[in-house]
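Chemist: Based on what follows, work out the 3D shape:
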Amino acid sequence: MGRVAEPAPEASVRPLPAAAGLGGSVQVRHVDAGSCNGCEIEIGQAFSPVYDVERHGVRLVASPRHADVLTVTGPVTVNMAGPLRKTYEAMPEPRLVVAVGDCARDCGMFADGYGVLGPVSDVVPVDVQVPGCPPEPAAIASALRGLTGR
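Modeler: Below is the predicted model:
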């Protein structure tokens, strides 16, 4: 039967100048800064056999010391600001940050919550934003694929 997968989504993000130093593949570390878990489910689907972003050179890693890209979901809560900053600082340069979902971009439905510090861009610099609540796996795959320069 062969490989059962959807066609590769078109890259909606132009390769960033910093991505040129990544060598055509990216290692991704993910941080949930306070999300409802909807975006994590969609990120998981982007790495599933259907969307299979690994075939485009994108791989999840367990340590920020091995990562080129940091994906962040959810609004940054007061308790997650420090760990998010430390994760970002532990990454080698060049490093890129992808804010996944509306909450990561502008706090979404959690704006003005008592435990919410603010969007990801208030804590670490953001290079790419993926809109949606939650964004579709194809949009996440497209954004990550755009970072590989492919």
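Chemist: from here on, contacts and neighbour counts on C-alpha atoms
Modeler: OK.
Chemist: contacting residues around the closest residue to residue 137 other than its chain neighbours?
Modeler: Setting aside the residues directly before and after it, residue 137 is nearest to residue 46 in space (CA to CA, 6 or more residues apart in numbering), at 4.7 Å. With contact taken as CA atoms under 8 Å, 6 or more residues apart in numbering, residue 46 is in contact with 52, 53, 137, 138, 140, 141.
Chemist: what about the first one, neighbour count?
Modeler: Spelled out, that is residue 52. When neighbours are defined as other CA atoms under 10 Å, residue 52 has 22 of them.
Chemist: State the distance from it to residue 43.
Modeler: 11 Å (CA to CA, to the nearest Å).
Chemist: hey, where'd the helices end up in this protein?
Modeler: 38-46, 81-90, 102-106, 137-148 (DSSP state H).
Chemist: I'd like to know which of these is closest to residue 21.
Modeler: For the helices of the chain, proximity to residue 21 was assessed by CA to CA; helix 137-148 is nearest, at 9.5 Å.
Chemist: Alongside the first, I'd like the structure of this one:
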Amino acid sequence: MGVGQKLGDLGVVTVRLEDAVNWARTNAMWPMLFGLACCAIEMMSTQASNYDMSRFGMELNRPSPRQSDLMIVAGRVARKMAPVLRQLYDQMPDPKWVLSMGDCASCSGVFNNYALVQGVDEIVPVDVYVAGCPPRPEQLIHGIITLHERVKQERFDYWYEKERA
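Modeler: Predicted coordinates for the structure are as follows:
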């Protein structure tokens, strides 16, 4: 059975360029893992067979920022680690997104001292926050789906204005 028999007399399928590009971005998002504490264990289990993040197009977790477009920050960020986090973010190609996983990454959790950054949004712009201590894999998957919904709604002029600024 060929494509012509399945489509019938439709002939041509049209779609807006923005919709096609955003569909490709959401279904081929490559995360760069930045696991610093216990949240990283939950992030690793999300890739395992019970939760299987590869069904969202995230087959490989990239160790290199040059091959990834999603940074998942999991755990508390020390002040000494902040410049490294920023450098890795700057090395990622555009468009890029950041997901803050866990209370420690979002607001430093119960660790309120001078050695820790009180929220990763002081260093990099965060797109989605995933709450919990540590958050369950289901919560991380919900955060990724939330990010996918945001990416599907993006417009090209948003990236054009971001580059000009």
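Chemist: one step back: which neighbours do residue 52 and residue 43 of structure 1 share?
Modeler: Between them, residue 52 of structure 1 and residue 43 share no contacting residue, judged by CA under 8 Å, 6+ apart.
Chemist: Which residue lies nearest the spatial centre of structure 2?
Modeler: Among the residues of structure 2, the one closest to the centroid is residue 70, at 3.6 Å (CA atoms, centre = their mean).
Chemist: Identify the residue of structure 2 aligned to the residue nearest to residue 137 of structure 1.
Modeler: Using TM-score structural alignment, the partner of residue 46 of structure 1 in structure 2 is residue 46.
Chemist: could you dump the helices of structure 1 to JSON lines with distance to residue 75 of structure 1?
Modeler: Converted to JSON lines, the helices of structure 1 look like this (distance: least, CA to CA, whole Å):
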{"stretch": "helix 38-46", "distance to residue 75 of structure 1": "12"}
{"stretch": "helix 81-90", "distance to residue 75 of structure 1": "10"}
{"stretch": "helix 102-106", "distance to residue 75 of structure 1": "5"}
{"stretch": "helix 137-148", "distance to residue 75 of structure 1": "17"}
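Chemist: Tell me which of those helices sits nearest to residue 123 of structure 1.
Modeler: With distances scored as CA to CA, the stretch of the helices of structure 1 nearest to residue 123 of structure 1 is helix 81-90 (6.6 Å).
Chemist: Go through the closest one and flag the buried ones.
Modeler: For helix 81-90 of structure 1, a neighbour-count test (16 or more other CA atoms under 10 Å) marks 81, 84, 87, 88 as buried.
Chemist: Isn't the first one up against residue 121?
Modeler: Right, residue 81 of structure 1. No: using CA atoms under 8 Å, residue 81 of structure 1 makes no contact with residue 121, being 11.1 Å away.
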